[in-house]
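[1] predicted model, plus sequence, below.
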Amino acid sequence: MKEELNEKLFHEFPALFESCYGSKPKDPLYYWGIQCGDGWYELVHSVSELLTRHNPEIESEQIKEKFGGLRFYHTHGDDYASGVVEMAGHISFQICEACGDPGIKRDHDGYISTLCEKHKGRKSKAIGKDLAATTPIDDDIGNGWLRLIVALKKIIKWDVEKNGMPPVVDLTIKKDNGQLHVEFSGGDQSTKGMVDLIIHYSKKIDEHSGHIITATIREKSNEIGS
């Protein structure tokens, strides 16, 4: 991620990043910054804001791309923080790391990354799926938000079946006054973290296209997929 975007995050969330940027200059984040493309800036920002709001004592240890997905390692975590981070990692496979537009996971000569058509590179092979394209379209909700909704449902189902999350019932997703709303009962604090993440991020993208609408980083991004 560009130095200017690193600096914006470090200065907006000083407590979250101090241990690896301020008082411990030998830590990886100080030397290398946030190790992902500019296109995930808004996603990292959403995670940072939610974690800081939830518990000011949470500290980032390392943020990077791994196997095409976002990894956000932190201390003082709990179920809510785990839900936020898990959801962000899951939807990162639908967000181009270079520019923030909708993307899918791709294999570029053995290197896995999540990129859009523009940034995919000539030799890349698609190995992921567009969740909006593989799901019946809700007439009332655009594809930009639909990707988030499908990801949320998939990860809730997985965690209930495989990880012991209490069943989530009465999951209601709707658009109200131009905003995405999610209501549910059951689940746990991890579920709440997942829901809060997609609601927070949905406000940063166009409902229909999925393009970032709160920043200009798409115009400044490097062609990391070339």
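    Sure, I can see it.

[2] every contact and neighbour count from this point should use C-alpha atoms.
    OK.

[3] strands of the chain, residue ranges please.
    For the chain, the strands defined by DSSP state E occupy 60-66, 69-74, 104-108, 111-115, 125-126, 168-176, 179-186.

[4] so can I have TSV of those strands showing distance to G144 and mean neighbour count?
    Output for the strands of the chain, formatted as TSV (distance: least, C-alpha to C-alpha, whole Å; neighbours: other C-alpha atoms under 10 Å):
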stretch	distance to G144	mean neighbour count
strand 60-66	22	19
strand 69-74	18	21
strand 104-108	13	22
strand 111-115	15	23
strand 125-126	20	16
strand 168-176	13	12
strand 179-186	11	14
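
[5] before we go on, here's another structure to hold up against the first:
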Amino acid sequence: MSPELTDRLYTDYPLMFARRPILAVAGGWFDLLDTLCRSLQTETSNGAPQVVAQQVKEKFGGLRFYTGPRNDAQRGMIDMAQALSFHICEVCGDRGQHIGPGWERTRCKAHANSPE
């Protein structure tokens, strides 16, 4: 993810990204991550534990969002975002599909063969 997009998440969700983990994903998933973080913070406002991101990365073509303590609702939000990532191009954010086996990734038709 670009430094600018990473900084936006760090700035908008300072408690969630207090540890400043490296966001090892492409920029196409920014909106997905932003929506996930906003939902997690809303749940925190309703008395849930503060989620702190420990690691955010792509693995086997999908988003992985590892955290410390969270409640069942927050776990469900993370699971949903991770599942949705298999349908969103990690490069541009358009509708994509999971490509594999081998080097697995999630891409739209325009980026299916892109080395990014």
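    Received it, and whenever you're ready, just let me know what you need. Since the model is a prediction, treat every value here as computed from it, not as a measurement.

[6] any idea what the TM-score comes out to?
    Taking TM-score structural alignment, normalised by the length of structure 2 as the basis, the two superposed chains have a TM-score of 0.91; 112 aligned residues with a C-alpha RMSD of 1.5 Å.

[7] picking up where we left off before, got TSV for the strands of structure 1, with distance to F10 of structure 1 too?
    Shown next, in TSV, are the strands of structure 1 (distance: least, C-alpha to C-alpha, whole Å):
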stretch	distance to F10 of structure 1
strand 60-66	10
strand 69-74	14
strand 104-108	28
strand 111-115	25
strand 125-126	34
strand 168-176	33
strand 179-186	28
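
[8] measure the most centrally placed residue in structure 2 to Y66 of structure 2 for me?
    Nearest residue to the geometric centre of structure 2 (C-alpha atoms, centre = their mean): L33, 4.0 Å. Remark: distance between L33 of structure 2 and Y66 of structure 2 (C-alpha to C-alpha, to the nearest Å) = 12 Å.

[9] out of the strands of structure 1, which gets nearest to E219 of structure 1?
    For E219 of structure 1, the closest of these is strand 111-115, at 15.1 Å, according to C-alpha to C-alpha.

[10] what range in structure 2 matches the closest one?
    Aligned by TM-score structural alignment, strand 111-115 of structure 1 falls on residues 103-107 of structure 2.

[11] over to stretch 182-192 of structure 1?
    Mapped onto structure 2 with TM-score structural alignment as the criterion, stretch 182-192 of structure 1 occupies no residues.

[12] show residues contacting that stretch.
    Stretch 182-192 of structure 1 is contacted by residues 79-84, 156, 165-174, 195, 199 when judged by C-alpha atoms under 8 Å, 6 or more residues apart in numbering.

[13] do the same with stretch 40-49 of structure 1
    Residues from elsewhere that reach stretch 40-49 of structure 1 (C-alpha under 8 Å, 6+ apart): 1, 5, 9, 13, 16, 84-85, 88, 92, 95-100, 197, 200-201, 204.

[14] next, count neighbours for G27 of structure 2.
    G27 of structure 2 sits with 21 neighbouring residues when counted by other C-alpha atoms under 10 Å.

[15] tell me how far it lies from T42 of structure 2.
    Counting by C-alpha to C-alpha, the gap from G27 of structure 2 to T42 of structure 2 is 23 Å.

[16] same check on R105 of structure 2?
    Separation of R105 of structure 2 from T42 of structure 2 (C-alpha to C-alpha) stands at 30 Å.

[17] what do you get for P14 of structure 2?
    Where T42 of structure 2 is concerned, P14 of structure 2 sits at a distance of 14 Å (C-alpha to C-alpha).

[18] contacting residues around D170 of structure 1?
    D170 of structure 1 makes contacts with E183, F184, S185, as judged by C-alpha under 8 Å, 6+ apart.

[19] would you map the helices across structure 1?
    3-12, 14-21, 28-32, 41-54, 79-91, 143-162, 189-202, 217-220 (DSSP state H).

[20] out of those, which is closest to R122 of structure 1?
    Taking C-alpha to C-alpha, helix 217-220 is the member of the helices of structure 1 nearest to R122 of structure 1, at 19.9 Å.

[21] buried stuff in that closest one?
    Buried residues in helix 217-220 of structure 1, counted by 16 or more other C-alpha atoms under 10 Å: I217, R218.

[22] what span of structure 2 lines up against it?
    Across structure 2, nothing matches helix 217-220 of structure 1 (TM-score structural alignment).

[23] try stretch 47-54 of structure 1
    Using TM-score structural alignment, stretch 47-54 of structure 1 corresponds to residues 36-43 of structure 2.

[24] what does stretch 151-169 of structure 1 give?
    Aligned by TM-score structural alignment, stretch 151-169 of structure 1 falls on no residue of structure 2.

[25] where's S190 of structure 1 relative to V160 of structure 1, distance?
    Noted for S190 of structure 1: a distance of 11 Å to V160 of structure 1, by C-alpha to C-alpha.
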